[in-house]
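K.L.:
The following comprises the amino acid sequence and a computationally predicted model.
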Amino acid sequence: MMLISRRSALQGLAAGALGLGALNLAGCGRKKDADLAGVTLRAATYRGNPDSFFEQAGVADTPYTLETAQFAGGNLIAEAINAHSLDVGGMSEIPPIFIAAANPLLRIVAVLQGDVNNQVVLVPKDSPLQVTADLKGKRVGYVRATTSQYMLLKILKEQGLTFADITPVALSPQDGLAAFNQGSLDAWVIYGVVVQLAREAGARVLTTGLNRLSGNYLVAASKDALANPLKKRAIGDYLQRYAKTLAWIEADYTRWARIRAQLTSIPEAAYLQEYRERSAGYRLLPVSDAAIASQQDVADTFAAAGVIPAPVDVRPLWDDSLHEVLAKL
């Protein structure tokens, strides 16, 4: 498994391949499907993502060859799918919006719906800020082209404010944590387990994504893969295994937090706190009008704020041809 940076990803796209590490795990208790035996499914993952635990969950016996590559962000996954270098991968609602106008190869086939309380606005422990209206005139860190930026726009709009009313500071999560800990930010809009790490150092949660974010994370596939009947079957099978892994996680979250901590070097306690405070568990769902409308709202918000150059219609990005498979989960 490899961690793909923007530079190495783009080099791979130019070469026509990402050099993904093969993970042929067939033969672990399930007879290979003869039709799928010659199929190679190229899937994206993130460090510590549920699909990293197929073996522990007992679902690693794929009847096809599963090649995985670890990515640092959903934007890179979207680019790799669009460049014929990946078959399937997950991301937030946002990366497809940035390529929607270019008739991309990417199609959204499923929704992973879950927690929004892990997306927050943090302030230093001794900060005078008490409500979101207090953000006016302050230095606010965020991650560009992510749910962090979208949430910040939503919060400002709630208070009749725009980016012009704050000093917005676009930073990667790693740079944001450093800036926040050094006192260079008055507030930081951020997501994921890094929230717990900042809180351990004394940060306070000003507000969360609850009632602001959908909790929708998208599963995207390439049009080429969906047009191939065998590869499409493999994608459906992969998503079924993902759903079973989610059930395995829910059955004993403490076990998963312990194993995940070993894989990621993030303290187990951080994962457990994130679990205790989550707004909802994770569910893998088929395409729906509500999910499409949610992404359209994000696109419209970005267009109104000038984050993207013009409005886009996201509906053509969606493909419900795996609905029957997902409806059974």
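P.N.:
Thanks, I have the structure now.
K.L.:
going forward, measure contacts and count neighbours with C-alpha atoms only.
P.N.:
OK.
K.L.:
Give me the distance from the helix or strand encompassing L177 to the chain's centre.
P.N.:
Here L177 is covered by helix 173-181, with elements defined by DSSP states H and E. The chain centroid and the centroid of helix 173-181 are separated by 20 Å under C-alpha atoms, centre = their mean, to the nearest Å.
K.L.:
Ok, stretch 198-216 next?
P.N.:
16 Å.
K.L.:
what about that stretch, start to end distance?
P.N.:
One end of stretch 198-216 to the other measures 24 Å (C-alpha to C-alpha, to the nearest Å).
K.L.:
again, but for stretch 95-107
P.N.:
Using C-alpha to C-alpha, first and last residues of stretch 95-107 are 12 Å apart.
K.L.:
where do the helices sit along the stretch 1-150 of the chain?
P.N.:
Per DSSP state H, counting those that start in this stretch, the stretch 1-150 of the chain carries helices over the ranges 6-15, 74-82, 95-99, 147-158.
K.L.:
can you give me the angle the first one makes with helix 74-82?
P.N.:
Right, helix 6-15. Calculated by axes from the mean of the first three to the mean of the last three C-alpha atoms, to 10 degrees, helix 6-15 forms an angle of 10 degrees with helix 74-82.
K.L.:
residues contacting P124?
P.N.:
Residues in contact with P124 (C-alpha atoms under 8 Å, 6 or more residues apart in numbering) are 180, 183, 186-187, 202-204.
K.L.:
same thing but 7 Å
P.N.:
P124 makes contact with 202-204, according to C-alpha atoms under 7 Å, 6 or more residues apart in numbering.
K.L.:
then this one, side by side with the first:
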Amino acid sequence: MIATGMAALPLHAQTARHTLRIGFQKSSTLMILLKSRETLEKALAPLGASVQWYEFTSGLPLLESLNIGNLDLSADVADAVPPFALAAGANLTYYAIETPSPEAQAIVVRQDSPIREIAQLKGQRIAFAKGAGAHYLLLEALAGAGLSIRDIEPAYLSPADARAAFERGSVAAWVIWDPFLAAVQRQANARILRDGKGLSSYRRFYLAATPYAQRHGAVLAAVYDELRRAGEWVKQHPAAAAQWHAPLIGLDAPTVEAANRRRTYQVQTVDAASLDEQQRIADAFGSQKILPRRVVVADSPVWRRT
């Protein structure tokens, strides 16, 4: 059930002939699978909807484009992304989630590192992407060890720069998500110090432009059903899914398969627990002065499949 005060948008809104504009990233496994098979084009034709696809390099620009009316629907973005869009005043509807995959992001150290517990990160230089889910995971892990961000030396780096810094030893630890996590484990023998279990659920969120969600509930229902089927196929055919996706993201299939084992790909409608964690993420980044204003996640509408 959706938490009190969160609006549920109707499923059976009238659908007129139109184009559904979808934004995605290379990490958007399920949406890319539907795109490659032209699944949505076939499923939405009876509803009078055609599909256009737009690729983005990261989640926040995708949601910004969604907010200003250049897109109608976003493929999945990491759980830290929506609070930033909402803080910028975006009028977005929470559409769907993938269920928690807490092992899909982790704090890693080199195999020969003497660091064995989070408390030993005190005074160390740690690489992570500022404002990402990895940042939130680090905040929670430090708090659990009685530390704060002030007790470490942050190195705000992109995944590519952080990987280089990690391998040459200029950072003591790296906080990262899959498939980068699987890659550094397989290629550089990195050791997981702490993953997200009990700290950060790492859900993937799908969002829609609220005006579109209000008008085209039947289209959203059809897309939702196809996303669920795609997620089931990926989990039921791990080797085939990895072989298909690996060339698209520039990794070898075994690395992609290792990453996919940690991600549930189980698509569901948004529930109260996921939005509660969205609020915790927003509050954590607000306390760090990263968000420009306080976000009240409960003010955002929620679509439900009925």
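P.N.:
Now that the structure is in, tell me what you want to look at. Not measured: the values here are computed from a predicted model.
K.L.:
just to revisit the earlier point, which of the helices of the stretch 1-150 of structure 1 sits most buried?
P.N.:
The highest average neighbour count among the helices of the stretch 1-150 of structure 1, using mean count of other C-alpha atoms under 10 Å, belongs to helix 74-82 at a mean of 25.
K.L.:
center of structure 2 - which residue?
P.N.:
For structure 2, the residue nearest the mean C-alpha position is A78 (1.7 Å; C-alpha atoms, centre = their mean).
K.L.:
Now check structure 1 for the residue matching it.
P.N.:
Matched to structure 1 by TM-score structural alignment, A78 of structure 2 sits across from S92.
K.L.:
now the helices: where do they sit in the stretch 201-329 of structure 1?
P.N.:
Going by DSSP H, counting those that start in this stretch, the stretch 201-329 of structure 1 shows helices at 223-227, 229-251, 253-264, 268-276, 289-304, 323-327.
K.L.:
got a list of contacts for the last one?
P.N.:
With contacts defined as C-alpha under 7 Å, 6+ apart, helix 323-327 of structure 1 is touched by 236, 285-287.
K.L.:
Tell me the one of those nearest A14 of structure 1?
P.N.:
Within the contacts of helix 323-327 of structure 1, the smallest distance to A14 of structure 1 is 28.6 Å, found for G236 (C-alpha to C-alpha).
K.L.:
Buried only: go through the contacts of P124 of structure 1 for me.
P.N.:
Neighbour counting with 16 or more other C-alpha atoms under 10 Å marks 203-204 as buried within those.
K.L.:
Would you quantify the distance from the residue of structure 2 most remote from its centre to R261 of structure 2?
P.N.:
In structure 2, the residue that sits farthest from the middle, by C-alpha atoms, centre = their mean, is P114; the gap is 31.3 Å. The spacing between P114 of structure 2 and R261 of structure 2, counted by C-alpha to C-alpha, is 28 Å.
K.L.:
Kindly report the same for A96 of structure 2.
P.N.:
A96 of structure 2 sits 21 Å away from R261 of structure 2, going by C-alpha to C-alpha.
K.L.:
Please say which of those two ends up with more neighbours.
P.N.:
Using other C-alpha atoms under 10 Å, the more surrounded residue of A96 of structure 2 and R261 is A96, with 25 against 15.
K.L.:
Counting neighbours, what do you get for E250 of structure 1?
P.N.:
14.
K.L.:
try D161 of structure 2
P.N.:
So D161 of structure 2, with other C-alpha under 10 Å, has 12 neighbours.
K.L.:
Disregarding flanking residues, what is the spatial nearest neighbour of V109 of structure 1?
P.N.:
With sequence-adjacent residues excluded and distances taken as C-alpha to C-alpha, 6 or more residues apart in numbering, V109 of structure 1 is closest to D319, at 5.2 Å.
K.L.:
Tell me the residue in structure 2 aligned with that neighbour.
P.N.:
Matched across to structure 2, D319 of structure 1 falls on V302, judged by TM-score structural alignment.
K.L.:
Its match against A96, yeah?
P.N.:
No - using C-alpha atoms under 7 Å, V302 of structure 2 is not in contact with A96, being 8.7 Å away.
K.L.:
hey, what's in contact with both of the two?
P.N.:
With C-alpha under 7 Å, 6+ apart, V302 of structure 2 and A96 have no common neighbours.
K.L.:
list the contacts for R255 of structure 1?
P.N.:
So R255 of structure 1 contacts nothing (C-alpha under 7 Å, 6+ apart).
K.L.:
go with 10 Å
P.N.:
Residues in contact with R255 of structure 1 (C-alpha atoms under 10 Å, 6 or more residues apart in numbering) are 248-249, 261, 268.
K.L.:
Which residue in structure 2 aligns with it?
P.N.:
Counting by TM-score structural alignment, R255 of structure 1 corresponds to A240 in structure 2.
K.L.:
again, but for T132 of structure 1
P.N.:
Using TM-score structural alignment, the partner of T132 of structure 1 in structure 2 is I118.
K.L.:
now do A178 of structure 1
P.N.:
Aligned by TM-score structural alignment, A178 of structure 1 pairs with A164 of structure 2.
K.L.:
Its match contacts A173, doesn't it?
P.N.:
No - with contact defined as C-alpha atoms under 10 Å, A164 of structure 2 does not count as touching A173 (11.9 Å).
K.L.:
Give me the more crowded residue out of these two.
P.N.:
Neighbour comparison, A164 of structure 2 and A173: the larger count goes to A173, with 27 against 13 (by other C-alpha under 10 Å).
K.L.:
Map that one across to structure 1 for me.
P.N.:
Applying TM-score structural alignment, one finds that A173 of structure 2 aligns to A187 in structure 1.
K.L.:
List the contacts of its match.
P.N.:
Each residue near A187 of structure 1 by C-alpha under 10 Å, 6+ apart is listed here: 121-124, 127, 129, 132, 135, 138-142, 168-169, 180, 203-206.
K.L.:
List only buried entries from those.
P.N.:
Buried, going by 16+ other C-alpha under 10 Å: 121-124, 129, 132, 135, 139-142, 168-169, 180, 203-206, out of the contacts of A187 of structure 1.
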